[in-house]
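Asks: no sequence on this one, just coordinates:
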């Protein structure tokens, strides 16, 4: 399993976490609160998010053989849509 982590600076982390979770809850297994969320993708990837007052922390688990860069882009582009007032957000992706 490949693990990527990112700390995204934003004062609206909880709002974006909840919007993304609600958006994907129609297609994927999603569990979330205003502070934390987990999304299970059909390809076996898993996204974990934690919101605080200044950042959205992201941990993305991608199975071997799946495209890590593509999954990072899927997550980032969706969050940028919800953050259109301050987009593009800064994703400092690194290996976890």
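Replies: Thanks, I have it. These numbers were taken from a predicted model, which means no experiment stands behind them.
Asks: CA only for contacts and neighbour counts going forward, please
Replies: OK.
Asks: Assign the residue of the chain most remote from its centre to helix, strand or coil.
Replies: Most distant residue from the mean C-alpha position of the chain: residue 65, 20.0 Å away (CA atoms, centre = their mean). Put simply, residue 65 is coil when judged by DSSP: H, G, I helix; E, B strand; the rest coil.
Asks: I'd like to know how far it sits from residue 40.
Replies: Note on residue 65: its distance to residue 40, by CA to CA, to the nearest Å, is 17 Å.
Asks: same deal with residue 53?
Replies: As judged by CA to CA, residue 53 and residue 40 stand 25 Å apart.
Asks: more crowded one of the two?
Replies: residue 40 (18 against 12; other CA atoms under 10 Å).
Asks: which ones are touching that one?
Replies: Shown in contact with residue 40 (CA atoms under 8 Å, 6 or more residues apart in numbering): 28, 29, 30, 46, 47.
Asks: Now, these that are in strands?
Replies: Judged by DSSP state E, the subset of the contacts of residue 40 located in strands is 29, 30, 46, 47.
Asks: try it against this one:
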């Protein structure tokens, strides 16, 4: 199963993670989150977000490489919606 990880520097990681988790919880009722972690069951894969005072760690897995790339784009798009006051940098590393 293809997977990738990204570290995103921001002082607002917990806020963004919580906003994305609340947003997606309507679509994915199996989603769970607390103040430090969100586990998101996505179609064809999973996303785990961990947050701390320096940023976010995004761990994404998918059933195939094309799905992984597509889901990376979806994750980035959604996080950027909530982080519109700053520019986040995503450096995905394939596992």
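Replies: In hand now; what should we look at? As the structure is a prediction and not an experimental result, all values here were calculated from the model.
Asks: quick one: TM-score?
Replies: The TM-score (TM-score structural alignment, normalised by the length of the second structure) is 0.93; 94 aligned residues with a CA RMSD of 1.1 Å.
Asks: Which of the contacts of residue 40 of the first structure has the largest number of neighbours?
Replies: Most neighbours among the contacts of residue 40 of the first structure, by other CA under 10 Å: residue 47, with 21 neighbours.
Asks: quick one, helices of the first structure?
Replies: Secondary structure of the first structure (DSSP state H): helices located at 13-24, 68-82.
Asks: Now render those as JSON lines, adding mean neighbour count and distance to residue 89 of the first structure.
Replies: Listed next are the helices of the first structure as JSON lines, based on neighbours: other CA atoms under 10 Å; distance: least, CA to CA, whole Å:
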{"stretch": "helix 13-24", "mean neighbour count": "19", "distance to residue 89 of the first structure": "11"}
{"stretch": "helix 68-82", "mean neighbour count": "15", "distance to residue 89 of the first structure": "6"}
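Asks: a markdown table for these, including distance to residue 35 of the first structure?
Replies: Listed next are the helices of the first structure as a markdown table, based on distance: least, CA to CA, whole Å:
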| stretch | distance to residue 35 of the first structure |
| --- | --- |
| helix 13-24 | 6 |
| helix 68-82 | 16 |
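Asks: Tell me which of those helices sits nearest to residue 2 of the first structure.
Replies: Residue 2 of the first structure lies closest, by CA to CA, to one member of these: helix 68-82, at 7.4 Å.
Asks: And that closest one against the second structure, how far off on average?
Replies: Once the two models are superposed, helix 68-82 of the first structure sits on average 0.6 Å from its counterpart in the second structure (mean CA distance after the TM-score superposition for the first structure).
Asks: Now do that helix: everything it contacts.
Replies: Helix 68-82 of the first structure is contacted from outside by 2, 16, 19, 20, 60, 62, 87, 88, 89, 91, using CA under 8 Å, 6+ apart.
Asks: got the contact list for the counterpart of the last one in the second structure?
Replies: Translated: residue 91 of the first structure. Mapped onto the second structure by TM-score structural alignment, residue 91 of the first structure lines up with residue 90. By CA under 8 Å, 6+ apart, the contact set of residue 90 of the second structure is 6, 7, 8, 76.
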